[in-house]
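> One predicted model, sequence on top.
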Amino acid sequence: MITIPFTPDLTVVPEVVAFFDAPTNTISYIVKDPNSNACAVVDSVMDIDYAAGRITYDGADKIIAFIQDKGWTLEWLIETHVHADHLSAAPYIQGKLGGKLGIGENITIVQDTFGKIFNEGTAFQRDGSQFDRLFTDGDSYQIGTMTAHVMHTPGHTPACMTHIVGNAAFVGDTLFMPDGGSARADFPGGDARTLYRSIQRVLALPGKTRLFMCHDYGPNGRDIQWETTVADEIEHNIHVGKGTSEDGFVAMREARDATLAMPKLIIPALQVNMRAGKLPPKDEDGKTFLKVPVNGL
């Protein structure tokens, strides 16, 4: 039986402003309370020139400038999961605007897994303490007068959470646009059957619920899109629409995942994002390094 640990309130309509990062095909969002100046930022992006080893914040600065120009107050920075394809800018934005940083409680599983892969040693804390809040299934938090609800939707990663704010839901990598289907489930801790069941939880939300994607790749050359609805996904999603069976989805997803290359930024992204967007500690000479595990992923 599919359960939703809260009652959605579609009468609350947050203002949602999207920012598309072309190098990583990531969409970040500002979610604004219609009854106050309070807002949240979901899935921000820090820029990296991997070959040059150079970090910049052009995308994050656009989000910061937008919030400042509007006179809004940032209350939350939300990570839907530990991303493997881009680096989070949450601590940078937090340093400029304040707010609390939150992620799902199973970040500890991700930290333990990749702490070992990257040989981080005992200095790296694996208890999620780098974040201000670890969400559990059914948790809620406030963005001004709006109550945001959190639903555990693992499968892509163990820590994936969907955040529902009024009539808007931010699904991370649990779903793509209907013609994009679903995200991969072959990362450590991922599972196709678990992902199917998580998707069913999302699709059990009211049909008019707006769904906001974390990624879009413009299938078949169409323009980039990031907003759809539960009803559209149920009717048209190429992987889970029209009553696709669990076994059918698992067979499709596992076969498809076996053909996919690793994301090009997976090595830096995991090391940074498991630290809540912070770079690894500097060495005795004040330099920062990222590790490349050989045959380790």
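Noted; the coordinates are in hand.

> contacts, neighbours, all on C-alpha from now
OK.

> measure residue 252 to residue 244 for me?
Using C-alpha to C-alpha, to the nearest Å, residue 252 is found at 11 Å from residue 244.

> Check residue 209 too.
21 Å.

> Looking at the two, which has the bigger crowd around it?
Taking other C-alpha atoms under 10 Å, residue 209 and residue 244 do not tie; residue 209 has more neighbours (24 against 14).

> In space, what's closest to that one - neighbours in sequence excluded?
With sequence-adjacent residues excluded and distances taken as C-alpha to C-alpha, 6 or more residues apart in numbering, residue 209 is closest to residue 167, at 5.0 Å.

> Put this next to the previous one:
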Amino acid sequence: MNEAIIHSFFDEATNTVTHIVTDPSTKKAAVIDSVLDFDAKSGRTSTSSADKLIQYVEAAGLTVDWLLETHAHADHLSAAPYLKKKLGGKIGIGAHICDVQKVFKKIFNAEDISTRGEEFDHLFNDGDEFLIGELKVRVIHTPGHTPACVTYLTGKDAFVGDTLFMPDYGTARCDFPGGDAATLYQSIQRLFQLPADTRLHLCHDYPPDSRSPMWITTVEAERKHNVHVHDGVSQSAFISMREARDKTLSMPNLILPSVQINIRAGQLPPAESNGISYMKLPINAL
């Protein structure tokens, strides 16, 4: 089987990593966890980050088959609809996005949201397989951070979203609606059963001053050195640590705009009678 060519882009504004995964034999590609630039002060979106992806795809002569999300992000807006318009491809996410939609449809009183995932082109269940060109990809449901989190595994490369971070930073928070520390621990243990040399490609990095951003680690490195969940850390100890830590964390800067866009597969809310689309700010709801 071919080994994927992976080119990654780090967005400093949101600490997000977008991965372009390419089958070298067919030049078919998937874009994982894209970023639509958003200035919260002005309410304006822009496409500088996404345009860098487009430039790379066009220069490399790639055909985009998939625009994949590891989950409905709470820290950046997805650029999937913009990329689909420019490059083609189907927007895919884990099937449990429906659970996330049900929660946030009520919070945002958003009548247009389907709660059936109809905004996306494809919903993946645990164990599903699909192709990027001739690359076989397996979907692993890895909830805990959110109910809809999935990992995309092709060969020795796994794209784990927010489930794990670099060993010196730890693991995802679990205090968003539907998050659960015990569930996250079980998801991580499932990833730890992958071969030790499996490369884990992360969606975020929050580096200390002592190092530059990094987004590739391995199962072995995480099992040995992850500060939250290395081998020997029990589920009960992890839950105690994670729940205590989450109580100290502030909400992500872009959680309210991000979630209401991302549960719509990156689409803006429907324009109102004046032709303008509005994001909602629920008061005392979260």
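That came through, no problem. Predicted, not measured: the structure shown is a model, and the values here were computed from it.

> Need the TM-score between these chains.
Superposed pair, TM-score by TM-score structural alignment, normalised by the length of the second structure: 0.98. Supporting alignment: 286 aligned residues with a C-alpha RMSD of 0.8 Å.

> matching residues in the second structure for stretch 182-191 of the first structure?
Here stretch 182-191 of the first structure aligns to the second structure at residues 171-180, judged by TM-score structural alignment.

> who touches that stretch?
100, 103, 143-147, 162-165, 181, 184, 228-229, 242-243, 246 (C-alpha atoms under 8 Å, 6 or more residues apart in numbering).

> Out of those, which end up buried?
For the contacts of stretch 171-180 of the second structure, a burial check counting by 16 or more other C-alpha atoms under 10 Å picks out 100, 143-147, 162-165, 181, 184, 228-229, 242-243, 246.

> State the three-state secondary structure for the most centrally placed residue in the first structure.
Centroid-nearest residue in the first structure: residue 80, 3.2 Å away (criterion: C-alpha atoms, centre = their mean). Secondary structure assignment for residue 80 of the first structure (DSSP: H, G, I helix; E, B strand; the rest coil): coil.

> Can you find the partner of it in the second structure?
Counting by TM-score structural alignment, the partner of residue 80 of the first structure is residue 70.

> Residue 121 of the first structure against residue 115, yeah?
Yes - with contact defined as C-alpha atoms under 8 Å, residue 121 of the first structure counts as touching residue 115 (7.3 Å).

> Looking at these two, which is more packed in?
Set residue 121 of the first structure next to residue 115 and count neighbours by other C-alpha under 10 Å: residue 115 wins out with 20 against 9.

> Am I right that that one is in a helix?
Yes - when three-state DSSP is applied, residue 115 of the first structure is found to be in a helix.

> just checking, which of the buried ones among the contacts of stretch 171-180 of the second structure belong to helices?
100, 181, 184, 242-243, 246 (DSSP state H).

> Reformat the residues you listed as CSV; add distance to residue 15 of the second structure.
Below are those laid out as CSV (distance: C-alpha to C-alpha, whole Å):
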residue, distance to residue 15 of the second structure
100, 23
181, 23
184, 21
242, 21
243, 23
246, 19
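
> Could you check how far the nearest residue to residue 82 of the first structure once chain neighbours are set aside is from residue 86 of the first structure?
What sits nearest to residue 82 of the first structure in space, not counting adjacent residues and going by C-alpha to C-alpha, 6+ apart, is residue 273, at 5.8 Å. With distances taken as C-alpha to C-alpha, residue 273 of the first structure is found 9 Å from residue 86 of the first structure.

> And the two? Which one has more around it.
Neighbour count, other C-alpha under 10 Å: between residue 273 of the first structure and residue 86, residue 86 has more, with 28 against 24.

> what ranges do the helices span in the second structure?
Per DSSP H, the second structure carries helices over the ranges 48-60, 80-87, 97-108, 181-192, 219-225, 235-246, 255-262.

> what's the second one aligned against in the first structure?
Taken onto the first structure by TM-score structural alignment, helix 80-87 of the second structure occupies residues 90-97 there.

> after superposition, how close is the matching stretch to the second structure?
In this overlay with the second structure, the average offset of stretch 90-97 of the first structure from its partner residues is 0.5 Å by mean C-alpha distance after the TM-score superposition for the first structure.

> which residues touch that stretch?
43-45, 60-61, 64, 73-74, 77, 100-101, 276-278.

> Now the alignment partner in the second structure of residue 54 of the first structure: closest residue in space, sequence neighbours ignored.
Taking TM-score structural alignment, the alignment pairs residue 54 of the first structure with residue 44 from the second structure. Distances taken as C-alpha to C-alpha, 6+ apart put residue 38 closest to residue 44 of the second structure, at 5.8 Å, once the chain neighbours are dropped.

> How many neighbouring residues does the one you found have?
For residue 38 of the second structure, using other C-alpha under 10 Å, the count is 19.

> Identify the residues contacting it.
Applying C-alpha under 8 Å, 6+ apart, one finds that residue 38 of the second structure lies in contact with 44-46, 76-77.

> Name only those of those residues that count as buried.
Using 16+ other C-alpha under 10 Å as the burial test, the contacts of residue 38 of the second structure include 76-77 as buried.

> so stretch 254-272 of the second structure corresponds to what in the first structure?
Taken onto the first structure by TM-score structural alignment, stretch 254-272 of the second structure occupies residues 265-283 there.

> Residues in contact with that stretch: which ones?
For stretch 265-283 of the first structure, contacts defined as C-alpha under 8 Å, 6+ apart pick out 50, 82-91, 107, 110-111, 114, 118, 130-131, 288-292.

> Please convert the buried members of the residues you listed into ChimeraX selection syntax.
In ChimeraX, a selection of the buried entries from these looks like this (16+ other C-alpha under 10 Å):
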select :82,83,84,85,86,87,88,89,90,91,107,110,111,114,118,130,131
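
> how much space between the counterpart of residue 25 of the first structure in the second structure and residue 158 of the second structure?
Here residue 25 of the first structure is matched to residue 15 in the second structure, going by TM-score structural alignment. Note on residue 15 of the second structure: its distance to residue 158 of the second structure, by C-alpha to C-alpha, is 19 Å.
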